[in-house]
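[1] Build the 3D model from these lines:
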Amino acid sequence: MSARDVITDTSGTHLPVESRDLFSLIARNGAVSRSELERLSGSSRTTVVQRLGMLFNANLVRETEKVLPTGGRPSKLLSLNEEFALIAAVDVGESQTRVALTDLTPKILAEEVFATDLDDAPTSILEQIAACLERLLPQVGRPMDDVIGVGLCLPSRIDYKNARVFGPSVMHGWYDFDIRGWFRDRYDIQVFADNDVNLMALAEYKTYWPDEDCFFFIKAGTGIGGGFISCGEVYRGGRGAAADIGHIQLDLPNPPLCRCGKLGCLEAYSGGWAIARDLRAMGIEARNARDVINVVKRNVPEAIQLIRAAGKGFGEVTANVVSVLNPNLVVVGGTLAEAGEHLMAGIRELVNQRCLPLATQSLQIVKAKSGDRAGILGAAHLVFEEQLAGVGRCRVGERGHMAR
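    You can find the predicted model right below:
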């Protein structure tokens, strides 16, 4: 029986719901002892042993080398078998797409990158993604049936329940396209899609800040966005538009026109494309956030001045976020974060000026640590959460999302 058969079987024939609940506890809590599972599940030792037997038979769990000291015989800790299945993770960007296969850690096992033009039809880009997956599988020596889901990281607001892009968006032509149906017709596989900033936030949180229960992430790139994690869950709002800070309007004397059609959006002032626009007006060639950073690294005064001004724009909006949401941590990622203190100083300055001391006295505002793999790792975490760590919340396969 393949990994996908174990996960998507909803009849209870292969893996009863009770064993799935126990597996969910292991997936969410890491290495745990049998006695800890008894406590967490509220089940007797006999029941836990019986349900664990099913998980061992399905190859979902394994004993680690770690031992829990006890008064008697040492007890080996149990953990998820990270090699049990594969996850297909895809990060679609405005200029390139990264496709990877990961284990359940998630650790990237193989990946490919190809140039992207979002003006191309969605079927064209999805065909390229599928071709990448089919080339990567032989590299890791596993069949497609061992891929338990596809996670898509997309530079757009997403109808999360249905895995569809909704506008306005830079993904022209993708609006309401049935991404999930396209993959299902080809591979009969579960697909989950989310906004890129939500997934960058998820990767950063899972990898570096798992103990922070109120976490806000800012993507400062060619475009701008925000992601909010509360109590370990991505908060998406009623329609998936939560934390869309790029289109909060600044109070400016001559507000610039944004790509969304409004005047004075943060993105039209502090986004990488906007700074590049202003540099070109000064006779300095730049097209996107990467070009802007390259100019800043050459210590061009005009670029540094614009980045510092952008930081204050970010700071104005971040101050509003801090006042409303009161996060413990604000993490700034994306290409423009490579400008370091040229950008970060303005954010901290405005937040400290405008927010009450109660909101700022323990607040950290730091640069992201996850780098250019954040989108891929976030997409893998998304599939893991939906297909494995959340199996106790609803039976995967009956619908394309989990009840929260």
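[2] Only C-alpha atoms from now on, for both contacts and neighbour counts.
    OK.
[3] Can you get me a residue count around A281?
    A count of nearby residues for A281, using other CA atoms under 10 Å, gives 11.
[4] ugh, wrong one, D251
    D251: 12 surrounding residues under other CA under 10 Å.
[5] Nearest residue to H14 in space, ignoring adjacent ones along the chain?
    V6 (6.7 Å; CA to CA, 6 or more residues apart in numbering).
[6] contacting residues around that neighbour?
    Counting by CA atoms under 8 Å, 6 or more residues apart in numbering, V6 makes contact with H14, L15, A58.
[7] Now show me the structure for the sequence below, then we'll compare the two:
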Amino acid sequence: MAAAKGRTSVTKEGKEHEEAGSASGAGTILWLIATGRACSRSALTEASGLSRSTVTERLAALFDAGLIEEAPEALPSGGRPARMIRLNTDFGVVLSADIGESHARLAITDLEPRILAEAVGTIDIRHGPVPVLGWIVEQFRLLLKRLGRRHEDVLGIGIGLPAPVDHEGGRVVGPSVMTGWDDFDIRAWLQRQFDAPVSVENDVNLMTLAEFRRFWPEVGQFLFIKAGTGIGSGIITDGRLYRGAQGAAGDIGHIQFTGEPAPLCRCGKLGCVEARAAGWAIARDLSNRGVEATTARDVIDHLRANQPEAVRLVREAGRVLGEVTADVVSVLNPSVIVIGGTLAQAGEDLLSGVRELVYQRSLPLATRNLTIAAGQSDIRTGLLLGAALLVIETQMRPETIERTIIRHQRSAAAGARRRRAG
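    Below is the predicted model:
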């Protein structure tokens, strides 16, 4: 998209003003298209409340930027068929990373999002941020090269972490398993490598976003509980991810039960939900009973083999999870609760305990139309797609799309200059 013409001599501020003006107001139109609320010129005019000529002008800016395209199929109408307008999912790519305690999974997606390439590797999160992030950057560059995409094609980077995250600051805060990461500026470090926006989020929120957008998009009040190695939850209210004041909302795994015995949690406190019902805690209890287990995956393997102690402990974990979920239902009153993560593969052995306690302890009004279901997202890819969705939604918002267009133009122009010089 060409910037508005001006005098030959122009200040940096003036240049930015001209560039922003060329895309002014386009964000609302793009948001309507990207979210599927309107996908024809007449529908966009009606939904936006703008005049037809204004919609045409703003569509032209988005077409010129390469953000939207006309689909080959037409929409049925009472008269002449209308051409459908859709987001150009090849406009850019998103780099996503799921950083775990011992493994990292990476992906490059388009803007649908759909995974185009991925990689997985063994890491040790205790080595600190620079070695781990350095390896991730190297793998991202290899994946981009494999796809024939350039750095300037990167719309943004999404990082998922197994720890409390200050989303606004792009930093880990008070981690229980991420030694050496506390308050490290992940966002700034990665931006220096790629000159692209970076979104940092805890893994549960990203899983929540993926499950919600893909399978429950019409639900206004939504709760996702991850039951795996650890336990946490993500909250969607009025269709948007709710993080709380500092990004700590949904940390149900460290709510404490005072009843005895009160096992020691990894966070150092006694009696946490996680210490009673998480995958690592069930594996601990199995080991204490002479059944070899170290991970949530081991627990599920024993359950599928009908190992009696595994079945009993998973059912007990379901009731513990149901106790804390009942408290959350009383506070948030969600209409859908989804249980995901590795332990959710236990099916009704886990879910029946959750349902039992929720319906027993919550008011009838809160449970009258409540749905409690197992997650549908693939455990391997759900978090990566959630990271991609976070980046796409952040960069496509009406208040940020003008900056996205300008940055893309500048990056593309700089890349073209480098290729001519080379």
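[8] circling back: hang on, the residue nearest to H14 of structure 1 in a helix?
    Yes: V6 of structure 1 forms part of a helix when assessed by DSSP: H, G, I helix; E, B strand; the rest coil.
[9] L257 of structure 1 versus that one, what's the distance?
    Here V6 of structure 1 is placed at a distance of 51 Å from L257 of structure 1 (CA to CA, to the nearest Å).
[10] what's the answer for W273 of structure 1, then?
    12 Å.
[11] Looking at these two, which one has more neighbours?
    More neighbours surround W273 than the other of W273 of structure 1 and L257, with 24 against 15 (other CA under 10 Å).
[12] tell me the SS of the counterpart of the more buried one in structure 2?
    In structure 2, the residue paired with W273 of structure 1 is W280, using TM-score structural alignment. Look at W280 of structure 2: counting by three-state DSSP, its state is helix.
[13] doesn't K66 make contact with S33 of structure 1?
    No: at 9.8 Å, S33 of structure 1 does not count as touching K66 under the criterion of CA atoms under 8 Å.
[14] Could you tell me which residues touch both of the two?
    In contact with both S33 of structure 1 and K66: K76, L77, using CA under 8 Å, 6+ apart.
[15] So which of those two has more stuff around it?
    Each of S33 of structure 1 and K66 has its neighbours counted (other CA under 10 Å); S33 has more, 19 against 14.
[16] Under the alignment, what does the more buried one map to in structure 2?
    In structure 2, S33 of structure 1 lands on S40 (TM-score structural alignment).
[17] ok, now which ones touch the match of W273 of structure 1?
    Residues near W280 of structure 2 by CA under 8 Å, 6+ apart: T229, G230, T294, T295, A296.
[18] The nearest residue to I224 of structure 1 once chain neighbours are set aside in helix, strand or coil?
    Take I224 of structure 1 and drop its neighbours on the chain: the residue closest to it by CA to CA, 6+ apart is G246, 4.7 Å away. What three-state DSSP gives for G246 of structure 1 is helix.
[19] Trace G246 of structure 1 over to structure 2, please.
    Under TM-score structural alignment, G246 of structure 1 pairs with G253 in structure 2.
[20] OK, contacts around its match?
    G253 of structure 2 touches G230, I231, G232, C272, V273, E274, counting by CA under 8 Å, 6+ apart.
[21] how near is it to L321 of structure 2?
    Counting by CA to CA, the gap from G253 of structure 2 to L321 of structure 2 is 9 Å.
[22] go on, V358 of structure 2?
    9 Å.
[23] residue boundaries of the helices in the stretch 251-400 of structure 2?
    273-277, 279-288, 296-304, 308-332, 348-361, 364-367, 382-395 (DSSP state H, counting those that start in this stretch).
[24] quick one, which of those is nearest to A188 of structure 2?
    Proximity to A188 of structure 2, assessed across the helices of the stretch 251-400 of structure 2 by CA to CA, is greatest for helix 382-395 (15.7 Å).
[25] any idea what G79 of structure 2 aligns with in structure 1?
    Aligned partner of G79 of structure 2 by TM-score structural alignment: G72.
[26] List the contacts of its match.
    Neighbour list for G72 of structure 1: empty [criterion: CA under 8 Å, 6+ apart].
[27] about what we covered before: the match of S33 of structure 1 - nearest residue in space that isn't next to it in sequence?
    Counting by CA to CA, 6+ apart, the residue nearest S40 of structure 2 is M84, at 5.2 Å.
[28] SS state for E70 of structure 2?
    With three-state DSSP as the basis, E70 of structure 2 sits in strand.
[29] Per the alignment, it pairs with which residue of structure 1?
    Under TM-score structural alignment, E70 of structure 2 pairs with E63 in structure 1.
[30] K76 is in contact with its match, correct?
    Yes: using CA under 8 Å, E63 of structure 1 makes contact with K76 at a distance of 6.3 Å.
[31] Now the common contact residues for the two.
    Between them, E63 of structure 1 and K76 share no contacting residue, judged by CA under 8 Å, 6+ apart.
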